[in-house]
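Student: quick one, what's the 3D model for this:
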Amino acid sequence: MTPENASESGNGSRWSNLDRPPLNVPALRRALLVPGGLWTSLDIVPETGSTNSDLVARAADLEEGAVLVAEEQTAGRGRLDRSWTAPARSGLFFSVLLRPGADVPEERWTWLPLLAGVAAATGLARAAGVDMFLKWPNDLLVKVEGEERKTGGILAERASGGAVVIGIGLNVTLRADELPVPAAGSLALANAVSTDRDPLLRAVLRSLEQWYGDWRAAGGDPGLSGLQAAYAAGCATLGRTVRAQLPGDRSVTGEAVALDGAGRLVVATGNGERQAISAGDIVHLRGSD
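Tutor: Sure thing, here's the model as predicted:
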């Protein structure tokens, strides 16, 4: 179900690519901004540099539950300051603002990007009908012709007033010739049953609301909320031989065996030691399946 990508016309009309229509703002607001719900505002802009940067800058003036969506990001960011760009309306590029401090100790906020991964994967699996996998700590994977490909990423950033901004970028209709790197993928390339972005966005935000609510109600406890087990069940990194590229040009190679209570990846090395990785770039080594 990979749509043909009609070329953009010179007048810059938002309807110039009918295979990639704009999101339906009024319908999304009716569906998501409900009394007593988490989401308090939803804005969609035609283009911005980074939805995360925009929400971080405005955090002091926003209520919890603000959602900002961009039809196109020109300076989207991932972990380690990697860029994230894609054709207009070819994906979902959005950020949400959360304030967990009233119910969750700050030391448990490290679970928020992992929570967003579980929520996105479960929501997309239902709405797009495609198997989703998690690569620790913040990548969303699909299989394209039997090969794992990154189709999405998550970035969590602290903001003023005890806020956390979580950004999600997802490739939806990218064709093979539009992929930024060969290892990337999209829902369309994974043969998703639907690439309609409106129900996909609704599914992810509703799933995120449910998982965040359960996690907050459990005081951020990853075990009691079911988050730790859910992440482990969907994580393609666990049970694999990995190389963790650590700050300071160091690396650790071994088997990824568990997630600890802080959401760190536990790697068992060849000398019998176990090392908890809190930050690093994880490479799944071939031959480790």
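Student: contacts, neighbours, all on C-alpha from now
Tutor: Noted.
Student: and the helices in the stretch 1-150 of the chain?
Tutor: 25-32, 51-58, 112-128 (DSSP state H, counting those that start in this stretch).
Student: so what does the second one touch, helix or strand wise?
Tutor: Helix 51-58 sits against strand 66-70, strand 91-98, strand 147-159, strand 163-171, with contacts defined as 3 or more C-alpha pairs under 8 Å, 6 or more residues apart in numbering; DSSP states H and E.
Student: can you do 10 Å?
Tutor: Packing contacts for helix 51-58, counted by 3 or more C-alpha pairs under 10 Å, 6 or more residues apart in numbering; DSSP states H and E, involve strand 66-70, strand 76-77, strand 91-98, strand 147-159, strand 163-171.
Student: residues contacting Arg286?
Tutor: 240-242 (C-alpha atoms under 10 Å, 6 or more residues apart in numbering).
Student: the structure of the following sequence is requested for comparison with the preceding one:
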Amino acid sequence: MTEADRPRRSGLRGFGHAGPSPWTDLDRPPLDAEALRRDLLVPGGRWTALDVVEETGSTNSDLTARSREGEPEGAVLVAERQYAGRGRLDRAWSAPARSGLFLSMLLRPTVPRERLGWLPILVGVSVAATVHRVSGVSVGLKWPNDLQVEIDGEERKLGGILTELTGEAVVAGLGLNVTLRADELPVPTAASLALAGAEVTDRATLLRALLREFAELYGEWQGAAGDPQASGLLPAYAARCTTLGRQVLVQLPGDRELRGEAVALDTDGRLVVRTADGSRQAVGAGDVVHVRPEPRSA
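Tutor: Next comes the predicted model:
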């Protein structure tokens, strides 16, 4: 893909096109792509390209297309607004412009293929560690790919992760609500860093810290050939996982359900559920519902 073929980047260019100005909401300034490149595209570093577009349908779809054209590992695509973002099971996902971080990373991991299931977990650990360090907000990780915060004793969704395999590459997408206001929440169970009381909600600061954190953890994981224990990924995830040790209802493909206690992750990153009869079943895909314990009768 040539530079002329890339989607238009944010900044002064493009102010004449139809659509709202990036400065219509002064609490949500646009990202400065050139400043981000100066900080993140360093010789010998993980990141090789960084583009910020004013809007696109899906950063995952755009970066997948670039991967098929031979884009090398390390490309990052950030959108100020996504109008056709996708979650798991192709669910639609969108948010107001510049209200969060909506990005995808192009990776070409050299680990055994069966260990690629750890990539969304790696992204989640990177986000949780970064957000807590930068903004002071504790982020929980609901298996397999939800980011959660607790507000008034309730677990609420802060964002999500979607990784997609395309040939020998993996595109890892992230949506993180940063300054979403209460009246902008798509559902009452959603949340944002601002609503969770974050000390820092500057998206550029969060993005720099996140990409540096992920690059470090990804390098350690690759150096350990994707081994989650040797790389430290498994204990880091277990410490933040809100699913382990809980009673769960897993909605499986084919309208099947699995009930039991989430007791572990296996070596491929699958959730291990212990059912009422004591048997264990590993789940690689499915919607997980945390089931509240039944109150004991007096």
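Student: which helix in the first structure runs the most residues?
Tutor: Determined from DSSP state H, the single longest helix within the first structure is helix 197-217.
Student: what residues in the second structure pair up with it?
Tutor: On the second structure, the counterpart of helix 197-217 of the first structure by TM-score structural alignment is residues 203-223.
Student: and the matching stretch, how far out from the chain's middle?
Tutor: 12 Å (C-alpha atoms, centre = their mean, to the nearest Å).
Student: what about that stretch, how far off from the first structure?
Tutor: Following the fit onto the first structure, the mean deviation recorded for stretch 203-223 of the second structure is 0.6 Å by mean C-alpha distance after the TM-score superposition for the first structure.
Student: first vs last residue of stretch 135-145 of the second structure, how far apart are they?
Tutor: 21 Å (C-alpha to C-alpha, to the nearest Å).
Student: and what of stretch 93-103 of the second structure?
Tutor: Start-to-end, stretch 93-103 of the second structure (C-alpha to C-alpha) is 13 Å.
Student: how about it, aligned to which bit of the first structure?
Tutor: So stretch 93-103 of the second structure is aligned with residues 84-94, judged by TM-score structural alignment.
Student: now do stretch 29-46 of the second structure
Tutor: The aligned range for stretch 29-46 of the second structure is 21-38, by TM-score structural alignment.
Student: what does the matching stretch rub up against?
Tutor: Here stretch 21-38 of the first structure has contacts from 14-15, 39-46, 63-66, 69-71, 88-90, 92, 98, 196-199, 201-203, 205-206, 208-210, 212-213, using C-alpha under 10 Å, 6+ apart.
Student: for Gly78 of the first structure, grab the count of nearby residues.
Tutor: 19 (other C-alpha atoms under 10 Å).
Student: which ones are touching it?
Tutor: 84, 138-139, 152-156, 167-169.
Student: between the two ends of the match of stretch 29-46 of the second structure, how far is it?
Tutor: So stretch 21-38 of the first structure: terminal residues 27 Å apart, C-alpha to C-alpha.
Student: ok so, going back, please work out which of the helices of the stretch 1-150 of the first structure is packed deepest.
Tutor: helix 112-128 (a mean of 24; mean count of other C-alpha atoms under 10 Å).
Student: that one vs the second structure - mean distance after superposition?
Tutor: Averaged out, helix 112-128 of the first structure is 0.9 Å away (mean C-alpha distance after the TM-score superposition for the first structure).
Student: residue range for that helix in the second structure?
Tutor: With TM-score structural alignment as the criterion, helix 112-128 of the first structure aligns to 119-135.
Student: can you give me the offset of the matching stretch from its chain's centre?
Tutor: 9 Å.
Student: could you measure from Arg212 of the second structure over to Cys241 of the second structure?
Tutor: 22 Å.
Student: show me which of these two is the more surrounded one.
Tutor: More crowded of Arg212 of the second structure and Cys241, by other C-alpha under 10 Å: Cys241, with 22 against 18.
Student: quick one: residues contacting that one.
Tutor: By C-alpha under 10 Å, 6+ apart, the neighbours of Cys241 of the second structure are 121, 124-125, 139-144, 146-148, 235.
Student: map it onto the first structure.
Tutor: Per TM-score structural alignment, Cys241 of the second structure is aligned with Cys235.
Student: in contact with the spatially closest residue to its match that is not a sequence neighbour, which residues?
Tutor: In space, and not counting its chain neighbours, Cys235 of the first structure is closest to Leu134: 4.5 Å by C-alpha to C-alpha, 6 or more residues apart in numbering. When the contact criterion is C-alpha under 10 Å, 6+ apart, the partners of Leu134 of the first structure are 114, 117-118, 120-121, 140-142, 150, 152-153, 231-238.
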